[in-house]
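> here are the coordinates; sequence isn't available:
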């Protein structure tokens, strides 16, 4: 029996809404990354984007365990000499709460052009409102 290899044009994509309120960040991010990659589908092919779109709402109400709000740091580099910066997750929550979920999901995606393309299907919003009602998204529970 031959193995089935999915083709990009044959994939049917769905839209899912996930409410992040009182969900632990890592568990939420791993579930979202799995949906974005398409690992929940029987047609999953590692080198083809078979995933679905994911809308995460209430990203400002995400939960971190322990003392991670004060101790966990997001580290990045500006590209200039001596440009290493560290920002605590508490500061990120105040300014851009949707980025917390984006950083966590990005870390669980493949580090190549396919992973970057899959990450474009992630839409994160701090509040409970989103602008994708026209796509008729389904609520996703886990």
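In hand now; what should we look at? Here the structure is a predicted model, which is why all the values come from computation and not from measurement.
> from here on, contacts and neighbour counts on C-alpha atoms
OK.
> And the residue nearest the centre of this protein?
residue 105 (3.8 Å; CA atoms, centre = their mean).
> where's that residue, which helix or strand?
Secondary structure assigned from DSSP states H and E places residue 105 in helix 98-107.
> Structure two is appended below for comparative analysis:
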């Protein structure tokens, strides 16, 4: 009879990665970040278990978009009251909150359950180059375009 190996999370250390979003395509970057947060890069990856991976994204304002997404892509927010549907285009959201664009793209690429609720808290996105996480000694992660 075969036995299934279930890794114990108590011996696993937290790992921090830093990703530069400068001149990266939004969709391709967010899929790679979502896979990184889930721990799919580890050789002992097990779905449903905590990978203890944190990701820092810098230069969110310099992310690249393809096609006419700046004018044709919209983000919707509804308060629950009739007539209060708020619509913002991607260009407006990039001007005001460039970090929110990457946060929403990554969150929407995660599977439902634990990953959808807990893993986005481990994503730190900053519009510029500066971030307050130097003490964690993040490793540079370079994604190919």
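Now that the structure is in, tell me what you want to look at. No experiment lies behind these values; they were computed from the predicted model shown.
> returning to what we had before: gap between the helix holding residue 105 of structure 1 and the chain center?
Distance of helix 98-107 of structure 1 from its chain centroid, counting by CA atoms, centre = their mean, to the nearest Å, is 6 Å.
> Stretch 22-42 of structure 2 now?
Worked out by CA atoms, centre = their mean, stretch 22-42 of structure 2 lies 7 Å from the chain centre.
> list the buried ones in it?
The neighbour-count check on stretch 22-42 of structure 2 (16 or more other CA atoms under 10 Å) flags 22, 24, 26-27, 29-34, 36-39 as buried.
> next one: stretch 10-19 of structure 2
Neighbour counts over stretch 10-19 of structure 2 (16+ other CA under 10 Å) mark 16-19 as buried.
> quick one: contacts of that stretch?
Identification of contacts with stretch 10-19 of structure 2 by CA atoms under 8 Å, 6 or more residues apart in numbering yields 52-58, 136-142.
> for stretch 88-106 of structure 1, same thing?
Residues contacting stretch 88-106 of structure 1 (CA under 8 Å, 6+ apart): 25-26, 29-30, 32-33, 59-60, 68-74, 119, 122, 124-126.
> Mean distance between the helix or strand hosting residue 17 of structure 2 and structure 1 after superposition?
Element membership for residue 17 of structure 2 (DSSP H and E) is strand 15-20. On superposition with structure 1, the mean distance recorded for strand 15-20 of structure 2 (mean CA distance after the TM-score superposition for structure 1) is 0.5 Å.
> where do the helices sit along structure 1?
25-37, 68-71, 89-95, 98-107, 113-119 (DSSP state H).
> can you tell me which of those helices comes nearest to residue 44 of structure 1?
Checking those against residue 44 of structure 1 by CA to CA gives helix 25-37 as the closest, at 8.2 Å.
> how far apart are that closest one and its match in structure 2?
Mean deviation for helix 25-37 of structure 1: 0.4 Å (mean CA distance after the TM-score superposition for structure 1).
> Just name whatever secondary elements that helix is in contact with.
Here helix 25-37 of structure 1 touches strand 53-57, helix 98-107, helix 113-119, going by 3 or more CA pairs under 8 Å, 6 or more residues apart in numbering; DSSP states H and E.
> ok, now with 7 Å
Using 3 or more CA pairs under 7 Å, 6 or more residues apart in numbering; DSSP states H and E as the contact test, the elements touching helix 25-37 of structure 1 are helix 98-107.
> Tell me which residues of the helix it packs on come out buried.
Buried residues in helix 98-107 of structure 1, counting neighbours by 16+ other CA under 10 Å, are found at 98-102, 104-106.
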